[in-house]
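A.B. asks: have a look at this prediction, sequence included:
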Amino acid sequence: MKDFANQWRTIWIAVYYVGSTFGLMLLGSVANAEQRPNVILLYTDDQSFASTGVTGNAQVHTPHMDRLANEGVLFTRHYNSTSICMASRASVMTGMYEYKTGCNFGHGPMHPETFEQSYPVLLRDAGYRTGFGGKFGFPVSAGSSDSVGSYEFLPVDQFDAWAGGTGQTSYQTSKNQYLASYADRYPHSSRAYGAFAQDFVAECKTDQRPFCLTLFFKAPHRPFTPDPFFDDVYRDVQFERPSNYGRTAGKHLSLQARLGRQSLTFFRDMGFDSDHYQETMRKYHQLIHGVDYAIGMLRDALREHGVANNTVIILTSDNGFFCGSHGMGGKVLPYEEGSKVPLIIVDPREPGKGQQCDELTMTADIAPTILDLAGLQSPKQTDGISLVDFVRSPERTSDRQSIPLFQMWGAPTTYAMSVVTKTHKYIYWCCGRSMPPAEELFDLTSDPTEMINVVGEANQKAELEAMRSRYADQLSHLKQTAVPYNHYQPFGQLFDANITWEAKRDLVTEKMWKQYTSLPKQLGLREEDYFDFETVLKAAERSIDGRRK
């Protein structure tokens, strides 16, 4: 009996010490959690680099965005790895290039095992409370459909709080079932997302976990239907046109680039022609102002609940917007206006305020930055790098020499891969149907609006060879790591300039060509003229003249 009692005493002591150790570990874990910052990613849709006051546009009113830059770091050379909604969102969530996420319009969904490596899932697993609001933009499914029209393919249950919508979402708050409760007070979605963010922050006050909130605003994406609450902001503003505005400013570009919808139809249909330019730009910037107002709502909540000093805010966009530059609307193409966007990071714990970082950064850098802020390692397949060190020391230099840009969607004429350095941009347009494939090289130092293709100039020969070499390195990475599904591996051959078009043309299917043939059809051309490209371009010019009359 005595031995039995001693055994129990020994067991009790052991349990006590194990429990105490576990308790200390748990307390330490909680303490570490309290030290980890909260993180907020604000992601706009189609916001050009030149759409804020802090990026040099004196005609716009973006006080909260400008204030973020004055309190943090403005990155002046930030590019979208792929300049289109679905692929860009997949990349920002995972830190991977499009051909590794396997996700874009016309390709297919992100597989669930890939989304498991996204920053919201990894942070939630590590003890963060996570929330999402806005246009999620890509399906998560083991199937093949790229539809985002149903909540069935959206990861609603992977977040602690959800206010996301299906498809392109709507500016009408009442049409999003998870946001509809805000409709009476905020009928336009931008301010409704601001209210959702306020409530999310308030709810986090009673939760010991740090939080991560992701807001994917719809604004300023088409249709350009801004919140009437801000109708007075730009009522009398006459916007200056960019120096490379208009269709004549695009005639030096490759034939391939001018055969996309950005040039053939969107310049006219989006209202960037000269007769509608002012009205369109007022609505576009009014939508951005609505987002700016929502940012102010969010920051008020951070201060009210005492978490502003431990909350990192990241503001950027999924792609740029041409706004009439080079005679184009939309985005997608790798020129500056379509691919370059604002990036602002505010870490209130860091001493630097109102500084700029001129290093090359890209979409795929956002996820590793967020994970690094939370003290987590990025998955090994990540293509981006953490920008935390540049937030701490914006003047530091990077080992990165170039970044790639990809266009693998839509009209096959516009399929392209590019590399960008601090001084130059090289673009290879692979399509050779009724035309030769094309190269473009722009000296961004002397020609930031890309008005002179210097690919044939003798004094640029060494630079051209260096850019071709960087391009070859990126192509090798694509060939080695592209997912074996959703039609990504063929791009390893399509983007290979050493393979003739005749040897690879069958990789472009009739289904893919329909993305192009719908464009000359809209211009009223006969089917037999669809691939007479000069005829197509002339028809596009006539459509502009006809609208003007």
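C.D. replies: Done, it's in. Remember, predicted model here, so these are calculated numbers, not experimental data.
A.B. asks: drop to CA atoms for contacts and neighbour counts, all remaining ones
C.D. replies: OK.
A.B. asks: which residues in the stretch 351-500 of the chain form helices?
C.D. replies: Counting by DSSP state H, counting those that start in this stretch, one finds helices in the stretch 351-500 of the chain at the ranges 366-373, 388-392, 461-481, 491-494.
A.B. asks: winner for burial among those?
C.D. replies: helix 366-373 (a mean of 24; mean count of other C-alpha atoms under 10 Å).
A.B. asks: strands along this structure, start to end?
C.D. replies: 38-44, 73-79, 129-135, 161-165, 211-216, 311-317, 343-346, 355-362, 403-407, 416-420, 424-429, 438-443 (DSSP state E).
A.B. asks: make CSV out of those and add distance to Ser29 and mean neighbour count.
C.D. replies: Below are the strands of the chain laid out as CSV (distance: least, C-alpha to C-alpha, whole Å; neighbours: other C-alpha atoms under 10 Å):
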stretch, distance to Ser29, mean neighbour count
strand 38-44, 16, 23
strand 73-79, 30, 24
strand 129-135, 15, 25
strand 161-165, 23, 23
strand 211-216, 15, 24
strand 311-317, 19, 23
strand 343-346, 26, 24
strand 355-362, 33, 21
strand 403-407, 38, 23
strand 416-420, 42, 25
strand 424-429, 47, 24
strand 438-443, 51, 22
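A.B. asks: can I get the ones you listed in JSON lines including distance to Asn104?
C.D. replies: What follows is these, written out as JSON lines (distance: least, C-alpha to C-alpha, whole Å):
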{"stretch": "strand 38-44", "distance to Asn104": "18"}
{"stretch": "strand 73-79", "distance to Asn104": "18"}
{"stretch": "strand 129-135", "distance to Asn104": "15"}
{"stretch": "strand 161-165", "distance to Asn104": "18"}
{"stretch": "strand 211-216", "distance to Asn104": "17"}
{"stretch": "strand 311-317", "distance to Asn104": "17"}
{"stretch": "strand 343-346", "distance to Asn104": "23"}
{"stretch": "strand 355-362", "distance to Asn104": "18"}
{"stretch": "strand 403-407", "distance to Asn104": "10"}
{"stretch": "strand 416-420", "distance to Asn104": "15"}
{"stretch": "strand 424-429", "distance to Asn104": "19"}
{"stretch": "strand 438-443", "distance to Asn104": "24"}
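A.B. asks: closest to Arg9 out of the ones you listed?
C.D. replies: Closest to Arg9 of the strands of the chain, according to C-alpha to C-alpha: strand 129-135, at 40.9 Å.
A.B. asks: ok, and here's another one to check against it:
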Amino acid sequence: MNETHLTGHHGDGNWLKLLLISMGLLVSLPLDIQAQNPKPNVLFIAIDDLVPTLGCYGDTTALTPKIDSLASQGLTFLNHHCTWSVCGPSRAALTTSLLPEETEVTGFKPIRDILRDVITLPQHFKNNGYETGCRGKFHDHRTVGDPNQPKDADGYFPNGDDIDDPQSWSIPYSKADTGVYNPPGKPAWDNADEPDASYTDHKILTAGLALVDQMAAGNKPFFLAVGFKKPHLAFIAPKRMWDLYDREEMPLASYTDLPIGVSARTSDPLTNNNEILGYEPFSNDNHLPTTEEQKDLIHGYYACTSWVDYLVGELLAKLATTDDPVQAGKKLSETTIIVLWGDHGFHLGDHGKWAKHTGMERGSSCPLIIYDPRSPNNGAKTMAPASTLDIYPTLCELAGLPIPSQPIDSSTPTGRPLRGRSLVPILVDPTTSVNTGAINVFNQGGNIGYSYRTERFRYIEWVNSSNEVTERDLYDYTLDPDERRNVVNDPDYAAIAYQLSRAMRADTTTQGCARLQDSSPINTGSDAYLPFSQIVANSPNEIQITWPGSTGVSYKITSSTDLTALPWASYAPTTDNLSGTTTTLPTLGDKRFFLIGFGTNTPPTWISDPLTKPLAVQNTSYSATLADSANDADSGDTLTFTKVSGPAWLNVASNGTLSGTPTTSDVTANYFVIRVTDSHGAFSNATLQISVLSSAPPTISTFEASDDTYAKENDPALIYGGQQSIQLKHDSGRRIGYLKFSVSGVGTVQTARLYLRATPSNDVGESDNVNALAVTNTTWTEGNLAWNGRPSTGAVIGTGTATPDAWFFIDVTSYIAGNGTFSIALDELGGSRGKIFSKEGGSAPYLEITWQ
């Protein structure tokens, strides 16, 4: 056989299509809506335990006209998956764009316990000039609260149910579900004929509508989160919602057994029904639902779904009648991006399961609809894999905000990339993709299960504490939509398992899955035949070849005749390679035999996606490099860099050098799609974000401390607010200073300095180095702060050297991100008592912020 090896790669889901007719490269056009001003508002609707029981997802039973109407204007992600199938971890992943292993929120654990300075999604909007507020359930209350108070006996920060995460919201959180209807006992369902206003979610709606009015009366764009609690168990909704459905026509699960050949680790969560067994009548004798009880449960689930649909409709109607606070002459419906999101799935009897808590389809699949009125999608749907992690960077790009960096640990407040990818390319072209798969994580008996859902397959690996893969599953949804059979040991699927084992590790998203990355992929010969490749005759002289696209692997085509002389559209004879997942070959009437298998080449990968690079300045030459942002496991491979889309000012040289001169129209957060290609034609795409600053002279603003005091270890109950000085002492008899500032009206921060003045030497003026430390608690006042109950301190954010009777400064640029309320602690390093002036002493501590 005469072999011609043609290597292709589905680089991060961006398909390269080589077609005989067009002979061209098809790529998405840049969206560029992020450059439009003013900023859009964001309405984020979170719905607890909602699975795709919606008309827009093809459910013929569901009556959900309001959500369906929203979907008819936006883009519906049919293949969206949560990161962990439990409320707390799923919502923590949403709000941080980090994996559960990174935040350690693998259950109900505080988000800020390990990463105290993490920047949540709404907090990032707040830091960039947005009004932010929430009513209902956005975070799980067990993962938030006051991080400056001791945790309770269950390991939670106090008051999470009442204050949520104070750092996230410029308008303080207010609990909206008190005084609600609760049926006696703990029934799994209830259809009482109670007034709408007596139900929890209606109270959340009422509070949300009031917050719309409050934000519309302001002068900023806003980020508003409204979280509804149904259809979470118990299935309680007004009787009129139950009356929409016929109990006898409820769609019971079509397959209720465990999958044939399922791994033990995957089956264990499927057989755990503790959630439903906590409700009556099942808790009475620990029995699982009978057929008749299943009808009642599913009837109740659909009734709750229709109830929430009605409430969503009321919320959307409010936007249509309310004026925008910034964009004159426009209604909020014209200026507000709407995201509707379900936090995880829920098994409604399939596999005998009545709960979430699995990495299977019903456990991880949940709705995601995004509507941007500036660029509506008119009801488009996509099967491109999407993760809850992707929402954070997507909203950043849509709003034109820079991509933030998350903490490495408690002492390093930046340096960890967001793990999600922006879905904006799919909003531009719903036929494209940015992910090969979506990762879902779960634990069982000390093992972590990594469940990777692609467009067709779900591949699961269980990794033990020794970083060994102990069990595996593979499900083919094209041939087996009910997950009836684990085919991981079927020889026909060996190549698919090999491919996905590598793909899930090469994915930039899973770089936050420590145990997965420390384990080895499975072994299969590199020439393994791909059974799901297709060779189809398009015409007498043309065939089309496709193979399963995936990150981290490459392919080759072996032909019975030499293909090098054929007129390839983008064929490189010197390397004998071709990129892509869909290839059309002219056959010229000859009979040919084709075999598709794996190539030995390892495609290049990016260190993160999205990538960020240093700031650029308007009308100033820019220079940076991508060479340090991509890796290739193959020694000797030459990497070539290109720009796929984005603002015209940036040039990308083949060696990765970035250059260009941005102009006035580029002053914003700029987004680009970039590509790295290896010597064999395999490639990977990523989003690059560069912020461009104005070249106009920066503005300098100062902000005096609104509160300043200190806490004294030897007098733990005394309050020292109102004194003329702040005392500091590091050793025994410790004294720590506390400052609070309210920053408003600034743009992009260039520098931030904290200025302090030491008292004279004859008044024990401070003369040692002084550390400034981050403090997440901003609710304290100088009138209530004492050593007992004092706010805890985080990472050191800067150090300055004090001189008696003189001003000195501490650089706190890394901490002051923009507008907002900031608390800072002061701790001297010399061990002897020293003083600095307070605002009552006539030389108030102040922030000097240089911004554009």
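C.D. replies: That came through fine. All values derive from a computational prediction rather than experimental measurement.
A.B. asks: TM-score for this pair?
C.D. replies: The TM-score (TM-score structural alignment, normalised by the length of structure 1) is 0.72; 441 aligned residues with a C-alpha RMSD of 3.3 Å.
A.B. asks: in TSV, list the helices of the stretch 351-500 of structure 1 along with distance to Ser118 of structure 1.
C.D. replies: Formatted as TSV, the helices of the stretch 351-500 of structure 1 follow (distance: least, C-alpha to C-alpha, whole Å):
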stretch	distance to Ser118 of structure 1
helix 366-373	7
helix 388-392	18
helix 461-481	18
helix 491-494	24
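A.B. asks: which among the ones you listed is found nearest to Gly260 of structure 1?
C.D. replies: Proximity to Gly260 of structure 1, assessed across those by C-alpha to C-alpha, is greatest for helix 491-494 (17.5 Å).
A.B. asks: tell me how far that closest one lies from the chain's centre.
C.D. replies: Once both centres are worked out by C-alpha atoms, centre = their mean, to the nearest Å, helix 491-494 of structure 1 turns out to sit 24 Å from its chain's centre.
A.B. asks: packing partners for it?
C.D. replies: On a contact count with 3 or more C-alpha pairs under 8 Å, 6 or more residues apart in numbering; DSSP states H and E, helix 491-494 of structure 1 meets helix 461-481, helix 501-504.
A.B. asks: run through who's touching that helix.
C.D. replies: Met408, Cys430, Leu475, Ser476, Leu478, Lys479, Ile499, Trp501, Lys504, Leu507 (C-alpha atoms under 8 Å, 6 or more residues apart in numbering).
A.B. asks: that older thread, with distance to Asn310 of structure 1 as extra columns, can I get the helices and strands packed on helix 491-494 of structure 1 in JSON lines?
C.D. replies: As requested, those are arranged in JSON lines below (distance: least, C-alpha to C-alpha, whole Å):
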{"stretch": "helix 461-481", "distance to Asn310 of structure 1": "37"}
{"stretch": "helix 501-504", "distance to Asn310 of structure 1": "53"}
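A.B. asks: so which of these gets nearest Val346 of structure 1?
C.D. replies: Smallest distance to Val346 of structure 1 across these (C-alpha to C-alpha): 31.1 Å, for helix 461-481.
A.B. asks: how big is the angle separating the closest one from strand 403-407?
C.D. replies: Inter-element angle recorded for helix 461-481 of structure 1 and strand 403-407: 70 degrees (by axes from the mean of the first three to the mean of the last three C-alpha atoms, to 10 degrees).
A.B. asks: ok, and what's touching helix 461-481 of structure 1?
C.D. replies: Defining contact as C-alpha under 8 Å, 6+ apart, one finds that helix 461-481 of structure 1 is touched by 99-100, 402, 404, 418-419, 425-426, 441, 455, 489, 492, 495-496.
A.B. asks: and His351 of structure 2, how many residues sit next to it?
C.D. replies: Residues contacting His351 of structure 2 under the criterion other C-alpha atoms under 10 Å number 22.
A.B. asks: that one -> structure 1?
C.D. replies: Using TM-score structural alignment as the criterion, His351 of structure 2 maps onto His326 of structure 1.
A.B. asks: all helices of the stretch 201-350 of structure 2, in order?
C.D. replies: 239-242, 264-270, 282-285, 291-320, 332-335.
A.B. asks: buried stuff in the first one?
C.D. replies: Of all the residues in helix 239-242 of structure 2, those buried under the rule 16 or more other C-alpha atoms under 10 Å are Lys239, Arg240, Met241, Trp242.
A.B. asks: adding distance to Glu152 of structure 1, write the contacts of helix 461-481 of structure 1 out as JSON lines.
C.D. replies: Written out in JSON lines, the entries for these read as follows (distance: C-alpha to C-alpha, whole Å):
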{"residue": "Tyr99", "distance to Glu152 of structure 1": "24"}
{"residue": "Lys100", "distance to Glu152 of structure 1": "23"}
{"residue": "Ser402", "distance to Glu152 of structure 1": "39"}
{"residue": "Pro404", "distance to Glu152 of structure 1": "33"}
{"residue": "Ser418", "distance to Glu152 of structure 1": "35"}
{"residue": "Val419", "distance to Glu152 of structure 1": "37"}
{"residue": "Lys425", "distance to Glu152 of structure 1": "41"}
{"residue": "Tyr426", "distance to Glu152 of structure 1": "41"}
{"residue": "Leu441", "distance to Glu152 of structure 1": "44"}
{"residue": "Val455", "distance to Glu152 of structure 1": "48"}
{"residue": "Gln489", "distance to Glu152 of structure 1": "28"}
{"residue": "Gly492", "distance to Glu152 of structure 1": "32"}
{"residue": "Phe495", "distance to Glu152 of structure 1": "35"}
{"residue": "Asp496", "distance to Glu152 of structure 1": "38"}
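A.B. asks: quick check, Ser433 of structure 2 in contact with Val424.
C.D. replies: No: with the criterion set as C-alpha atoms under 8 Å, Ser433 of structure 2 and Val424 do not qualify as a contacting pair; they are 9.9 Å apart.
A.B. asks: now do the contacts for the residue nearest to the spatial centre of structure 1.
C.D. replies: Ranked by distance to the mean C-alpha position of structure 1 (C-alpha atoms, centre = their mean), the top residue is Asp318 at 2.1 Å. Counting by C-alpha under 8 Å, 6+ apart, Asp318 of structure 1 makes contact with 43-47, 80, 83-85, 88-89, 341, 363.
A.B. asks: check Glu450 of structure 1 too.
C.D. replies: Contacts were defined as C-alpha under 8 Å, 6+ apart; by that measure Glu450 of structure 1 touches Tyr335, Glu336, Phe442, Asp443, Leu444.
A.B. asks: quick one: the equivalent of Tyr128 of structure 1 over in structure 2 and Asp257 of structure 2, what's the gap?
C.D. replies: In structure 2, the residue paired with Tyr128 of structure 1 according to TM-score structural alignment is Tyr130. Noted for Tyr130 of structure 2: a distance of 49 Å to Asp257 of structure 2, by C-alpha to C-alpha, to the nearest Å.
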